[in-house]
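below are the sequence and a predicted model; questions follow.
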Amino acid sequence: MNKQELVDAVAAKTGATKAAAADALDALIATITAAVKKDDTVQLIDSGSFSTGARAARVGRNPATGAEIQIPAAKTVKFMAGKPFKGRCQLAESETKRRQV
């Protein structure tokens, strides 16, 4: 599902216009981005949480030449799915398998 499909689905479920759904989605993404940039954790109860993580510096290999390269340490964004969200996704997967049989 891409962003436009998500906007269409939200608009259909809420009865909002597609423009309003797109604005709401953009505001949500901007708010989460701003919070994570400040090293805050964003918790969405029953869904999961967005936070920052750290990747240590390491040695890698250039796949074309095989030469060793130094990969610097970096900050990254993490999403940890909550138990209720994981449970809903697994239930949906098992229902899909039953329907295929």
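All right, it came through fine.

C-alpha from now on. contacts and neighbour counts both.
Will do.

helix, strand or coil for the spatially most central residue of the chain?
Centroid-nearest residue in the chain, with C-alpha atoms, centre = their mean: residue 79, separated by 5.9 Å. Per DSSP: H, G, I helix; E, B strand; the rest coil, the local secondary structure of residue 79 is strand.

please name the residues that touch it.
48, 49, 50, 51 (C-alpha atoms under 8 Å, 6 or more residues apart in numbering).

reformat these as CSV; add secondary structure.
Output for those, formatted as CSV (three-state DSSP):
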residue, secondary structure
48, strand
49, strand
50, strand
51, strand
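
want to compare, so here's the second one:
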Amino acid sequence: MNRSELVKAVADRAGGDEAVARRHVDALFEAVMEAVSAGERVVVTGFGAFDRSSRPARSARNPRTGAPVEVPAALVPTFRFGQTFRNRVAQSAAPAEVAAPAEVAVEAAPAEAAPAVEDAPARPKKPKKGKKAASKKAPEKAPQKAPKKGKKAAAETTAPKKKSGKAKARAKSGK
């Protein structure tokens, strides 16, 4: 939802004109931004709290060149969700749809298989990031035969694709 869609939604709920709703939405945003920039905390009970926090100076790297860059200290706006807002979003996730297939599987399974379903974790764990996680994530492979040596073996393992011109010359020279 963008700003104009928000204005339309406010006008529909308030039963008023879109021009009036636009002025009210703009006034709300301006009031919040002015208060937070002045260092005040704006709390809307049930919705959340707008605040200002300071970020210390730090050293970073330019992703394109890799050169170190000094990032100055800054004041940044922050928002913390209220409990009512969190509950509303959590309810909209439709937990009934997620739980329904599990209940059907338990009912359809024989009595002996039911404990196995209960012992299984509800959600699979997310893999960790990094080199170690990548090695754990990779499926176990069957041991492979030792590679053959020589030109004939190299020809057998590569795809039989004809090359012409410079590519053919490079292939012959091994470059």
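Thanks, I have it. The model shown is predicted, which means the values in this text are computed figures rather than measured ones.

on that earlier part again, how much space between the residue nearest to the centre of structure 1 and residue 61 of structure 1?
Applying C-alpha to C-alpha, to the nearest Å, the value for residue 79 of structure 1 to residue 61 of structure 1 is 27 Å.

ditto for residue 32 of structure 1
34 Å.

which helices and strands does the strand or helix carrying residue 116 of structure 2 pack with?
For residue 116 of structure 2, the host element (DSSP states H and E) is helix 114-119. In terms of contacts (3 or more C-alpha pairs under 8 Å, 6 or more residues apart in numbering; DSSP states H and E), helix 114-119 of structure 2 is not packed against any helix or strand.

could you rerun that using 10 Å?
helix 95-108 (3 or more C-alpha pairs under 10 Å, 6 or more residues apart in numbering; DSSP states H and E).

so for the helix it packs on, what gets flagged as buried?
Neighbour-count burial for helix 95-108 of structure 2 flags residue 106 (criterion: 16 or more other C-alpha atoms under 10 Å).

for stretch 74-92 of structure 1, same thing?
Within stretch 74-92 of structure 1, the residues scored as buried using 16+ other C-alpha under 10 Å are residue 81.

sorry, back to before: how about the contacts of residue 79 of structure 1 in a markdown table, adding neighbour count and distance to residue 66 of structure 1?
Listed next are these as a markdown table, based on neighbours: other C-alpha atoms under 10 Å; distance: C-alpha to C-alpha, whole Å:
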| residue | neighbour count | distance to residue 66 of structure 1 |
| --- | --- | --- |
| 48 | 16 | 39 |
| 49 | 16 | 38 |
| 50 | 20 | 35 |
| 51 | 20 | 34 |
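
still contacting in structure 2, which of the residues you listed?
Compared against structure 2 with both residues aligned by TM-score structural alignment, their matches' C-alpha atoms under 8 Å, the contacts of residue 79 of structure 1 retain 48, 49, 50, 51.

pull the longest helix from structure 1.
Counting residues, the longest helix in structure 1 under DSSP state H turns out to be helix 18-37.

buried stuff in that one?
18, 21, 22, 25, 32, 33, 36.

which strands or helices does whichever helix or strand comes after it pack on?
Beyond helix 18-37 of structure 1 on the C-terminal side, the first helix or strand identified by DSSP H and E is strand 42-44. Contacts defined by 3+ C-alpha pairs under 10 Å, 6+ apart place strand 42-44 of structure 1 against helix 18-37, strand 48-55, strand 74-81.

as CSV, the ones you listed with distance to residue 3 of structure 1 would be great.
Output for these, formatted as CSV (distance: least, C-alpha to C-alpha, whole Å):
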stretch, distance to residue 3 of structure 1
helix 18-37, 9
strand 48-55, 19
strand 74-81, 18
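
for those, which one sits closest to residue 2 of structure 1?
Closest approach to residue 2 of structure 1 among those (C-alpha to C-alpha): helix 18-37, 12.3 Å.

next, the angle strand 74-81 makes with the closest one.
Using axes from the mean of the first three to the mean of the last three C-alpha atoms, to 10 degrees, the inter-axis angle of helix 18-37 of structure 1 relative to strand 74-81 is 120 degrees.
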